[in-house]
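Undergrad: one predicted model, sequence on top.
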Amino acid sequence: MWHLIKYRFLQITRNRPMMFWALAFPMILGTLFYISFGNIGISATGDSDWDPVPVAVINKLETKSSGTFFADFLDAMNGSVLDIQDVKNEKDAKKKLENDEIFGIYYVKGIPSLTITKNGVSQSILTSLLNTYNQNAYLFKEIARTHPERLTDAVASLQTNGSFITEKSVSGKTLNPTVLYFFALIAYACMSGAYLSIEAVRDTQANLSPLGARRSITPYRKQFLIFIDMLVLIFIHFINVMILTFYVNYILDIDLGNNYLAILATNFMGSLIGICLGLMIGCIGKLTFSAKIGICTSTTLLTGFLSGLMFGNMKDVVEQNAPILNRINPAAVLSDAYYCISVYNDTLRYQRCMITLLIMSVLFLGIAFLGVRRERYDSI
């Protein structure tokens, strides 16, 4: 038994193409995620990391009017959200806008306006501020027209409501929305263990590889060989997933929570179901090795997509339209388990996820054993 474990371990770890898809590719994907949006808006500690957006303000008012309220609004934002630049005139402001020294020009007039030349995050912030002001101005006009006696209360409410509302997760930490992509990434990496187990199953089938032919004439039963392979594969892939988790948590500085025991358990269950999925696919009928790899790729990508790997809110969309898919999609269940650890701190929901993964793993493994039990060869 130890002889089989030793040489199976060496054989799997030396298979560079399969180890790439199981370990290197998820790490590369995580790095690309981090470069793209890993630090957008909120740092790992939950604090805002925006720099004030440089803008110019041009006063178009010939006399004092209600437009001065907009100037006061911009002055209140200066230093926190905006960085209002000193400009001599409108021509100087437009020159700075063309040279990307500022991101927009606000015009203080009867109907305030904004001039931008590009699309981006900073420009979106400027547009959002203008829209917010216009909405509040319209609201105050309606209150003044219909209930003038409540105008003072409305102004006081607007000045104080920002201090009462903060975005908090259930566990008391500010939620960075982009972390959902990294939950889905780790879940996808767990499912990618299927590549390793498909390769291992090929080495037990005489019609697919010379090694499979040699192993088929040994006195060991195929179920025993697959069981040994599964133990080695789970150990190797668990290490792969832990390396990815360490990389995401400590190198990319993405907060995955501090319940390390639960993270270990979830990574183990993720490794288990990924390996069992590959064993099931590998034992399907008499398909070629390429066909099985194609099925594996389609399955891992589809489950990853539905769990939010490509579109962060996809799991919510599925939950609203076809919630059963989130219950039978192992990647979605894994992502939900990581979410429970880091955000919800919901023990019952987390336990339900773990039980679901265990049931799926047993089901996949049972199908794999049934598949190899019926295999017979006329000659080897």
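TA: Noted; the coordinates are in hand. Numbers count the residues shown, from 1 in each chain.
Undergrad: contacts, neighbours, all on C-alpha from now
TA: Will do.
Undergrad: quick one: contacts for I58?
TA: Neighbour list for I58: 89-90, 105-108 [criterion: C-alpha atoms under 8 Å, 6 or more residues apart in numbering].
Undergrad: look up how far L130 lies from it.
TA: Remark: distance between I58 and L130 (C-alpha to C-alpha, to the nearest Å) = 14 Å.
Undergrad: before we move on, what about E375?
TA: 70 Å.
Undergrad: more neighbours: those two, which one.
TA: It is L130, of E375 and L130, that has more neighbours when counted by other C-alpha atoms under 10 Å, with 18 against 13.
Undergrad: give me the element the more buried one is part of.
TA: helix 121-146 (DSSP states H and E).
Undergrad: picking that back up, using CSV, lay out the contacts of I58 together with distance to K168.
TA: Shown next, in CSV, are the contacts of I58 (distance: C-alpha to C-alpha, whole Å):
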residue, distance to K168
N89, 43
E90, 42
I105, 34
Y106, 33
Y107, 36
V108, 36
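Undergrad: put this next to the first one:
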Amino acid sequence: MRHLIKYRFIQTVREWSVMFWALAFPIILGTFFFVSFGSGVTGEEMDAIRVAVVEQETDQQEGGAFGEFLEQMDGDTLEIEKVDEKQALKDLKGDEITGIYYTGGGPSLTVAKSDLNTSILKALLDSYNKNAHMIMKIAQDHPERLMQAVEALDGWQTMTEEVSVGGRTMNPNVSYFFALIAYACLSGAFLGVQASLDGQANLSALGARRSVTPTHKLRLVLTDMSVLFFIQFVNIIILTVVVRFAFGIDLGGNIGQILLVDLLGSMIGVSMGIMIGCVGKLSESIKMGLTVVLTLFPGFLAGLMFGNMKNIIEQNCPIINRINPAAVLSDTFYCMGVFDDAERFTRNLMILGLMSVLFIGIAFFAVRRERYDSI
């Protein structure tokens, strides 16, 4: 038994192409995420955005209201400098400010490029215009409720903080890292497929030798699975450590919970790969291509490429999120890091465990039915 474990371990870690997809690629992808999102994903405070405010004489009442709105943002979100238009345009061209707000005659914004800071400036202007339009409509239709509406808008930031789910707030970009770990877990399928191919006499010389060995097939399968589970578990732990400490992403939960999720995620990825490798008599290249699809597509549905995808599916077809292992894994990290929902956390773990058992069962029955005319 020790001999089987030793050589399966050596053979697996020497498969550089397989180990790349199972370990290196998720870390590289996570690095790109981290570089792209910058400090916006770690919770670090961002510097105030430097903007110029150009006051216009037209419609002084509206301009004054917008000016007061900007002054409330001055210091924490914005660093405001009131100048004339000529100086503002000069500063914008010299990249000394991010944008120019014009007051009066309908507030407007001028920027020179498109990035995160300009998006924030545009969002502030859109928020003001939306709220101003709503106040005007209430004043026309229900003037008796005007003061109540104004008070509600004055406290909108405080109210948003108070109703944060589970008492915790989270940058929406963190969802990409939850989906990344889920995708990495499923990437263990590459290890499982390769091990399955190594055991099939019609696809590899090693498979031919293993098929005539007196060692029971069940023993071979269990040995392979144990080694692959261990290797993939170590891979996911390495990725988790990188995400938590190198990228500074708070995964929530305690160490025991995180390790349990990593273990079940590793099991479901490897089990899915073994199932893909054992079922059907497709060529090695087709099975590897199928593995790429069956790891990337669930990752996409879980929000790996588009962060809000899982929420869209939850609103329109929630059953997909219940049977998509990547979505279940991602949601499990949400339960630890955001929702603090023990019941939902337990349900997700049970789903992952049942999926793993199902995949292993399908693979085992497929292996039992293998027959060769000659070897």
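TA: Yep, that arrived. Note that this is a predicted model, so its numbers are computed, not measured.
Undergrad: could you get me the TM-score between them?
TA: Here the superposed chains carry a TM-score of 0.92, computed using TM-score structural alignment, normalised by the length of the second structure; 375 aligned residues with a C-alpha RMSD of 2.2 Å.
Undergrad: one step back: by contact count, what packs against the helix holding L130 of the first structure?
TA: Helix 121-146 of the first structure sits against strand 113-115, helix 151-160, with contacts defined as 3 or more C-alpha pairs under 8 Å, 6 or more residues apart in numbering; DSSP states H and E.
Undergrad: and the ones you listed, which is most packed in?
TA: strand 113-115 (a mean of 15; mean count of other C-alpha atoms under 10 Å).
Undergrad: relative to the second structure, which residues correspond to it?
TA: Per the alignment by TM-score structural alignment, strand 113-115 of the first structure matches residues 108-110 in the second structure.
Undergrad: what does that stretch contact?
TA: With contact meaning C-alpha under 8 Å, 6+ apart, stretch 108-110 of the second structure is reached by 99-102, 121-122, 125.
Undergrad: so how much does that stretch differ from the first structure once superposed?
TA: With mean C-alpha distance after the TM-score superposition for the first structure, stretch 108-110 of the second structure departs from the first structure by a mean of 2.4 Å once superposed.
Undergrad: gap between that stretch and the chain center?
TA: Its chain's C-alpha centre and that of stretch 108-110 of the second structure lie 33 Å apart, by C-alpha atoms, centre = their mean, to the nearest Å.
Undergrad: the helices and strands packed on helix 121-146 of the first structure into CSV, with extra columns for distance to D203 of the first structure?
TA: What follows is those, written out as CSV (distance: least, C-alpha to C-alpha, whole Å):
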stretch, distance to D203 of the first structure
strand 113-115, 65
helix 151-160, 69
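Undergrad: closest one to L82 of the first structure among those?
TA: Checking these against L82 of the first structure by C-alpha to C-alpha gives strand 113-115 as the closest, at 13.6 Å.
Undergrad: T218 of the first structure is nearest to which of the helices and strands packed on helix 121-146 of the first structure?
TA: Nearest of those (C-alpha to C-alpha): strand 113-115, 77.4 Å.
Undergrad: next, the buried residues of stretch 352-363 of the first structure.
TA: If you call a residue buried by 16 or more other C-alpha atoms under 10 Å, then stretch 352-363 of the first structure has these buried ones: 353-354, 356-358, 360-361.
Undergrad: so where is it in the second structure?
TA: Using TM-score structural alignment, stretch 352-363 of the first structure lines up with residues 347-358 of the second structure.
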